[in-house]
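Engineer: here is a sequence together with a model predicted from it:
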Amino acid sequence: MRNEGGRTHLSIYVDGPSPGRKRFGDQTRLFEDLILLGRDAGVEVQVLTPGDLSARRAHTFTGMEWVLTQPAGADVVLRRSGLFHRQPALAARELVALRRQGLLHTLPRQSGQKWRLYTWLRTDHRLRSHLPPTWLCARVEDLIALLAAQDDLYLKPLNGTQGQGIYRVRKRAGRVELWSAAASAPLVMSTPSELGRAWPAGSWIPSVAQQTIPLAQIGNRPFDLRWLVCDGDDPTIIARVARVGTPQAVTTNIHTGSEPRFAEDVLEDAFGTKAARDLVGQLDEIALAVAGRARQRFGPYAELGLDLAVREDGRVYFIELNPTPGRKMLRHLDPEVHRLSLQALLEYAIQVRQRRGG
């Protein structure tokens, strides 16, 4: 599938297609924007779904509608789905083939697996002190044992995204409270041992448990941070976004109701101008260090999303990595930032082609 022609070609590999206008779900508009922007930049963008490679077809947007076309050779392929519900086995085979050809420039899904991520990042002396204490919970008994020494934990699926499946477990006033992102009130148990009976293990095991970080706040609204990093000749931080949650929110994910704001502004509101400037510098350093380690371990990538946090006392943390970061928060934040983030993907594809002598 390698491109032997004269133009740069970027392919997006995604789950689908679906019937109706939103052929690729919530990402449909993103792909439309990328295709139209690519034409202005001299980059041909096409979308592939499982089976399209063997059927020799691709999806493109005319500006008015989606149509099927003959696939062009690719310089770069980006995977934009974490899970494939349609033909998952075929998708896995095709993605492996694309990676072996050196065309796939998205970090593998296992790069974001939370326990593996924690265990290899903690070997880096620069990052070790910026990781929240984390434990693997493979059984209910692991969580019960943790609660003997910990009063406040977050449980997260090993491969979860968009804030789904996250729970907060707190010991207060001799009881255990279990909060989910969707619930308005906790499930309350008198002892940790009741967890196994009140909370079906199949809904969350295995997970990682992370010691709760007392997030910095503006007013009474906690916030965490998302840094978008683009690889290339000079790895660059494309966007810095704060996700400002609602009071008492279990998660600060945009999909669960948080408000995106420019990170620099939120940090300045919380800590003052000078401290905010210093914090942005620290967060940039951590983000680029994690991105560098990810590249060494898994190979080149076009982009990744890094979740970070600042405690009330100003201590900074790296939380997790997303190899297929969404753009919803950027569109809500500023259309120009959203456009520049898409432009970075196009420029990355151009750089890859130039390095190959195209």
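Structural biologist: All right, it came through fine. Numbering: from 1, shown residues only.
Engineer: from here on, contacts and neighbour counts on C-alpha atoms
Structural biologist: Fine.
Engineer: identify the residue nearest the residue nearest the centre of the chain in space, chain neighbours excluded?
Structural biologist: When the chain is reduced to its mean C-alpha position, the nearest residue by CA atoms, centre = their mean turns out to be N322, at 2.7 Å. With CA to CA, 6 or more residues apart in numbering as the measure, G305 is the residue that lies nearest to N322, at 4.9 Å, once sequence neighbours are left out.
Engineer: wait, that neighbour sits on M329?
Structural biologist: No: counting by CA atoms under 8 Å, G305 sits too far from M329 to count as a contact (11.9 Å).
Engineer: all helices of the protein, in order?
Structural biologist: Assigned by DSSP state H, the chain shows helices spanning 28-41, 52-55, 88-100, 114-121, 140-146, 195-198, 263-271, 273-298, 328-333, 335-355.
Engineer: relative to D15, which of those is closest?
Structural biologist: D15 lies closest, by CA to CA, to one member of the helices of the chain: helix 88-100, at 8.3 Å.
Engineer: pull the contacting residues for Q343.
Structural biologist: Contacts here follow CA atoms under 8 Å, 6 or more residues apart in numbering; on that basis Q343 touches L34, L37, G38.
Engineer: let me fix that, I meant to ask about E44.
Structural biologist: E44 makes contacts with R7, T8, H9, L10, I35, G38, as judged by CA under 8 Å, 6+ apart.
Engineer: follow-up on the earlier one: out of the contacts of Q343, which comes closest to I350?
Structural biologist: Distance from I350 was checked for each of the contacts of Q343 by CA to CA. The minimum falls on G38, at 10.6 Å.
Engineer: distance-wise, check Q46 relative to A216.
Structural biologist: For Q46, the distance to A216 equals 42 Å [CA to CA, to the nearest Å].
Engineer: compare those two (neighbour count), which wins?
Structural biologist: For Q46 and A216, the more surrounded residue by other CA atoms under 10 Å is Q46, and the numbers stand at 26 against 22.
Engineer: pull the residues that contact stretch 254-269.
Structural biologist: By CA under 8 Å, 6+ apart, the list of residues contacting stretch 254-269 from outside reads 162-163, 181-182, 218, 225, 240-246, 252, 274-277, 279-280, 328-330, 332-333.
Engineer: name the nearest residue to R168, sequence neighbours excluded.
Structural biologist: In space, R168 comes closest to Y154 once its chain neighbours are excluded; the distance is 4.5 Å by CA to CA, 6+ apart.
Engineer: wait, doesn't that neighbour sit right on I213?
Structural biologist: No: under the contact definition of CA under 8 Å, Y154 does not touch I213, with a separation of 9.1 Å.
Engineer: alongside the first one, take a look at this:
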Amino acid sequence: MTPKKVIGILTWRAGKRFAEPDYLSRLVKAGRELGAEVFLFSHQDVFAKDRKIRGFVPKAGGGWESNWHSWPQIVIDRYRRRVPEYMKLRHSNLFEFANSPFSKKWRVTELLANDARVKMWIPETYVYSPEKLKAMLRQYPILYVKPGIGTGGKSILKVSARGKRYELQGRDKRYARTNASLQRAEEVNQWVRKWVTEQRISNGNFLVQQGLNLELIPNRVTDIRLLIQKNEKGQWSVTGCGVRMGESGSSTSNLHGGGRAIPFHRLVTKRFGEERAQQILRECHHMAHQVAFVLEEKFGRMMEFGLDIGVDVDGKSWLIEVNPKPGREIFKQMKAMDLYAESISRPVQFAMHLIEEKEGNCIRLAK
């Protein structure tokens, strides 16, 4: 009987409280269905000297149970907090990981903006400073001021020039809406300086970015969330995409902030027609593959990316953000449960592919 493949999922936990419990529980179950042994663990569960690891799996009636598990052959990293203990484990040689460490949002944007293969899709972006904000206000009718680390739509501010006034819309750290109407650029600068100080997350920096007119529906911001993943053959493949539509008057489309998920074709075809919608979809797929190749060249082996893509009112596509540990709730919200299930299975399938590849190499070397 062939022994089961052993896959660990590195994540944050406190007691039996886990980050992303619903998704991670589904990931473990997907692994079981594929015939693998899959479990969750955190940095405090690794006993390297004894080569022992404590793993957690979901219990039938809810909650989690722990036990000693075999040392994982491959580890999927879903840890989202850059605490010192995690960083130390991540840079040790204890495990082989399916996905490499990633960088801060600004460094990724800078890398993509300087690569000929993808720079045409990158809005102009800089690290925030009062001087840079002032210069960008003169250049663009819409700007975004946002944290340099992923936040699910928190602490993002939209600045729009309308007639002789500036309209500011944002969501603070608690997703509460903020609005202001100011007359002079200097007032905007003072207001934004205060926002950046008060809304800073984990001592991170802020970015100022060229704004895009993404109101494909009047008074609603829309963008596309596209998921590209490695499949069971280790090849990049787009799992699917959907449109996030923000609440009326909101500065962002994030589902956490009250946004709604709708199928791509329903909105984009209605706005641009069938033929143009197909062209936009092909471009989004092409962009996803190019971005994945460029980032993998730079950071090493990756497993999946969530791309936030803006399609402006003229039909031009822009890359707004890349997330190496993406959610997949958009498929669930669209009731596309086949895509949702596939998006959960693919990381396990890719991890199993890596194990098979490693085992094949060992057999060849033994000969």
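Structural biologist: Everything's here; your move. Here the structure is a predicted model, which means the values were calculated and not measured.
Engineer: dump the residue contacts of the residue nearest to the centre of the first structure.
Structural biologist: By CA under 8 Å, 6+ apart, the residues touching N322 of the first structure are G112, T161, L304, G305, L306, D307.
Engineer: conserved subset of those residues in the second structure?
Structural biologist: For the contacts of N322 of the first structure, the contacts that are reproduced in the second structure, applying both residues aligned by TM-score structural alignment, their matches' CA atoms under 8 Å, are L304, G305, L306.
Engineer: scan those residues and report the most crowded one.
Structural biologist: Result: L306 is most packed of those (other CA under 10 Å), 24 neighbours.
Engineer: now do that one against A344 of the first structure, distance only.
Structural biologist: Taken as CA to CA, the spacing of L306 of the first structure relative to A344 of the first structure amounts to 17 Å.
Engineer: the contacts of E44 of the first structure: which two are farthest apart?
Structural biologist: For the contacts of E44 of the first structure, the farthest-apart pair by CA to CA is R7 and I35; their separation is 14.2 Å.
Engineer: more neighbours, the two?
Structural biologist: When R7 of the first structure and I35 are compared on other CA under 10 Å, the one with more neighbours turns out to be I35, at 25 against 16.
Engineer: OK, contacts around that one?
Structural biologist: For I35 of the first structure, the contacting residues are E44, V45, Q46, T60, F61, by CA under 8 Å, 6+ apart.
Engineer: among these, which are located in strands?
Structural biologist: In strands, judged by DSSP state E, the following of those are found: E44, V45, Q46, T60, F61.
Engineer: doesn't P71 make contact with the fourth one?
Structural biologist: In other words, T60 of the first structure. No: with contact taken as CA under 8 Å, T60 of the first structure and P71 are classed as non-touching, separated by 9.5 Å.
Engineer: which residues are common contacts for these two?
Structural biologist: Between them, T60 of the first structure and P71 share the contacting residues Q46, judged by CA under 8 Å, 6+ apart.
Engineer: tell me which of these two has more neighbours.
Structural biologist: Neighbours were tallied for T60 of the first structure and for P71 using other CA under 10 Å; the higher tally belongs to T60 (22 against 19).
Engineer: how close does the more buried one sit to F298 of the first structure?
Structural biologist: Distance of T60 of the first structure to F298 of the first structure, given as CA to CA: 30 Å.
Engineer: for A149 of the first structure, see how far away P335 of the first structure is.
Structural biologist: For P335 of the first structure, the distance to A149 of the first structure under the criterion CA to CA works out to 46 Å.
Engineer: repeat that for Q110 of the first structure.
Structural biologist: Here Q110 of the first structure is placed at a distance of 30 Å from A149 of the first structure (CA to CA).
Engineer: go on, E259 of the first structure?
Structural biologist: Taking CA to CA as the measure, E259 of the first structure falls 34 Å from A149 of the first structure.
Engineer: of the two, which one has the most company?
Structural biologist: When E259 of the first structure and A149 are compared for neighbours, E259 comes out ahead with 19 against 8, by other CA under 10 Å.
Engineer: what's the spacing between D284 of the first structure and R277 of the first structure?
Structural biologist: According to CA to CA, D284 of the first structure and R277 of the first structure sit 11 Å apart.
Engineer: rewinding a little: quick one: the ones in strands among the contacts of I35 of the first structure as a markdown table, columns for distance to L136 of the first structure too.
Structural biologist: Formatted as a markdown table, these follow (distance: CA to CA, whole Å):
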| residue | distance to L136 of the first structure |
| --- | --- |
| E44 | 44 |
| V45 | 41 |
| Q46 | 40 |
| T60 | 43 |
| F61 | 44 |
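Engineer: what is the nearest of those to L143 of the first structure?
Structural biologist: Of all those, L143 of the first structure sits closest to Q46, with 45.7 Å by CA to CA.
Engineer: what residue in the second structure is paired with the closest one?
Structural biologist: Aligned against the second structure by TM-score structural alignment, Q46 of the first structure finds its counterpart in F39.
Engineer: in this structure that match contacts F56, no?
Structural biologist: Yes: taking CA under 8 Å as the definition, F39 of the second structure is a contact partner of F56 at 5.4 Å.
Engineer: L143 of the second structure contacts Y166, correct?
Structural biologist: No: using CA under 8 Å, L143 of the second structure makes no contact with Y166, being 10.7 Å away.
Engineer: in terms of neighbours, single out the busier of those two.
Structural biologist: For L143 of the second structure against Y166, the residue with the higher neighbour count under other CA under 10 Å is L143, and the figures read 23 against 20.
Engineer: so what does the more buried one match up with in the first structure?
Structural biologist: Aligned counterpart of L143 of the second structure in the first structure: L153 (TM-score structural alignment).
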